[in-house]
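> Next input, structure requested:
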Amino acid sequence: MNLGSLPTQRFDAVILDLDNTLVDSQEALVAAFGSWAREYRISPDQLTGRAGWRTRDIVDAAIEKPRRAEALALIDELELTTTEGITAIPGAVEALSALHEVAAVATSSRRPVALARLAAAGLEPPRVMVSGEDVERGKPEPDAFLLAARRLDADPARCLVVEDAPAGVEAAHRAGMSALALTTSTPSADLDAEAVVTDLSEVSFTVGRDGVSITAPGFQLRSEA
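I've put the predicted structure just below:
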């Protein structure tokens, strides 16, 4: 666990990714995209490095233009119906409960898929949700996080993003935000975030008069020499 300097900072809002950040959807994602890839004879190599991308952008990168509409419709159907085994990431319930009105979800998934996965995991969606179809550009562009900040009426410089994918961490930094990364889907060495933890169970959020603070049970911030 490495919280860096985050325990010394205060934030106006916390913007969380969905897949493998709030919900463990890795098996569902692999199953849905595996079926889709076989249908269109797409090799696994063509999907490598796409973690955090919007579904539409994955389709555009892998499918020729004349077939993109049908390919997008199929993967939408597969993602909507492949929800078995989706569970809440450890600590997700507590994080959303603690953050409440200052939390948002910003996901590359389309809204119906995001809502289906939250429901499958037994999580209530927060007041503010930004999904893949809400923005012109997907991660690693900053659009989703900037839109979430606007909807929360928060200064981007005082927002913390919680992510699991390199594209999401990059998007957070492009938005001028700090990033807390989880190693639920990506090795820590590939996550260039201000802080890295295993999952949300390793941190606690507290909303106070001066903003949101983040701590880790049993963790002491090392003083600078």
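
> make it CA atoms for all contacts and neighbour counts henceforth
Fine.

> show me where the protein has strands.
Assigned by DSSP state E, the strands in the chain fall at 13-16, 23-24, 87-88, 103-106, 128-130, 159-163, 178-182, 195-197, 204-208, 211-215.

> roughly how far is the fourth one from the heart of the chain?
Centroid separation for strand 103-106 versus its chain: 9 Å, with C-alpha atoms, centre = their mean, to the nearest Å.

> What is that strand packed up against?
Other elements packing on strand 103-106 under the criterion 3 or more C-alpha pairs under 8 Å, 6 or more residues apart in numbering; DSSP states H and E are strand 13-16, strand 128-130, helix 143-151.

> what about 10 Å?
Counting contacts by 3 or more C-alpha pairs under 10 Å, 6 or more residues apart in numbering; DSSP states H and E, strand 103-106 packs against strand 13-16, helix 92-99, strand 128-130, helix 143-151, strand 159-163.

> what comes into contact with that strand?
The contact list for strand 103-106 (C-alpha atoms under 10 Å, 6 or more residues apart in numbering) reads 12-18, 22, 95-97, 114, 125-132, 134, 143-149, 151-152, 159-163, 168.

> here's the other one to compare against:
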Amino acid sequence: MFAGRKFAAFLFDMDGTLINSIASAERVWGDWARRHGLDVAAFLPTIHGVRAIETITALALPGVDPGHEADLLLKAEADDLDGIVQIAGAVAFLNSLPPERWAIVTSAPRSLALARMKVAGIPVPAVLVAAEDVSRGKPAPDCFQLGARRLGFDARDCLVFEDAPAGIAAAEAAGASVMVINATHQHPLATQHAAISGYDAIGITVDERGWVALEPQRNAA
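Okay, the predicted model is just below:
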């Protein structure tokens, strides 16, 4: 698992990577999809890891204003925080990192991200890149490039933690290394990248420059 590799910083997606918010998101989006006559089962897998406005725009529904609908969905998601929890070991792992060496890069709007993080107990980082901070969402690389730049580094020197295909593609396009989190997947994602189901099995070491390396936790269950 990245044997011998050191990274300037870690960039974390949020939903599905640090927190499990699937039940909440799918309740809200499922209701929205039914109101618009969509096949809910086919539609829900498309919402993860992508900004709401881009998901809705891609549908090209007649008479639907993507910006307005995205705002309605944001309010509904902010009102439904039931069952949102951290991915196993996420909080302890984040707290072990030097605060200037990690960021959260999410497709969620900032207000929703902060609300979900609070419920799940996720610490708020110094750098949080949210949906409104970029003009192009994932799978474009802009968000990860911005997150790395705000930390003072190049994305190519960073490790991205992701769970969704759009986010993985964004990280690849940014030139970053990728760790896939499989915690919320019913079936492990087919990927060429390293993958873990939670954070209990990994720890870190920090060198004299502040660069961070992963190391396995031998006593992990």
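
> what's the TM between chain one and chain two?
Laid over one another, the chains give 0.90 as their TM-score (TM-score structural alignment, normalised by the length of the second structure), with 214 aligned residues with a C-alpha RMSD of 1.7 Å.

> hmm, back to that, can you flag the buried ones in the contacts of strand 103-106 of the first structure?
With neighbours counted by 16 or more other C-alpha atoms under 10 Å, these contain buried members at 12-18, 22, 95-96, 114, 128-132, 134, 143-149, 152, 159-163, 168.

> okay if I get the strands of the first structure as TSV plus distance to Arg50 of the first structure?
Shown next, in TSV, are the strands of the first structure (distance: least, C-alpha to C-alpha, whole Å):
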stretch	distance to Arg50 of the first structure
strand 13-16	19
strand 23-24	17
strand 87-88	22
strand 103-106	17
strand 128-130	19
strand 159-163	14
strand 178-182	17
strand 195-197	21
strand 204-208	30
strand 211-215	29
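
> wait, which of these is closest to Glu79 of the first structure?
Among the strands of the first structure, the nearest to Glu79 of the first structure by C-alpha to C-alpha is strand 23-24 (13.8 Å).

> Mind giving me the packing neighbours of that closest one?
Against strand 23-24 of the first structure (3+ C-alpha pairs under 10 Å, 6+ apart) you get strand 87-88, helix 111-120.

> Dump these into JSON lines; add distance to Arg174 of the first structure as well.
Converted to JSON lines, those look like this (distance: least, C-alpha to C-alpha, whole Å):
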{"stretch": "strand 87-88", "distance to Arg174 of the first structure": "28"}
{"stretch": "helix 111-120", "distance to Arg174 of the first structure": "23"}
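
> if we can go back for a sec, so which of the helices and strands packed on strand 103-106 of the first structure comes closest to Thr206 of the first structure?
For these, proximity to Thr206 of the first structure was assessed by C-alpha to C-alpha; helix 92-99 is nearest, at 6.4 Å.

> which residues touch that closest one?
Outside helix 92-99 of the first structure, the residues that touch it by C-alpha under 10 Å, 6+ apart are 13-16, 21-23, 100, 102-105, 121-126, 199-201, 203-207, 212.

> what does stretch 21-37 of the second structure give?
14-16, 38-41, 43-45, 47-48, 52, 61, 64, 69, 72-87, 116, 120, 184.

> Neighbours of Asp164 of the first structure, how many?
Neighbourhood size, Asp164 of the first structure [other C-alpha atoms under 10 Å]: 32.

> I meant to write Ile214 of the first structure there.
17.

> Verify the stated contact: it with Val203.
Yes. Assessed by C-alpha atoms under 10 Å, Ile214 of the first structure is found in contact with Val203 at 6.7 Å.

> Map Ala37 of the first structure across to the second structure for me.
Ala37 of the first structure maps onto Ala33 in the second structure when the alignment is built from TM-score structural alignment.

> That should have said Thr87 of the first structure, apologies.
Thr87 of the first structure maps onto Val85 in the second structure, by TM-score structural alignment.

> got it, and Asp76 of the first structure?
Asp76 of the first structure maps onto Leu74 in the second structure, by TM-score structural alignment.

> these two touch, right, its match and Ser111?
Yes. In this structure, Leu74 of the second structure is within contact of Ser111 by C-alpha under 10 Å, at 8.8 Å.

> And the two? Which one has more around it.
Taking other C-alpha under 10 Å, Leu74 of the second structure and Ser111 do not tie; Leu74 has more neighbours (18 against 14).

> Can you tell me how far the more buried one is from Ile202 of the second structure?
33 Å (C-alpha to C-alpha, to the nearest Å).

> All set, thanks.
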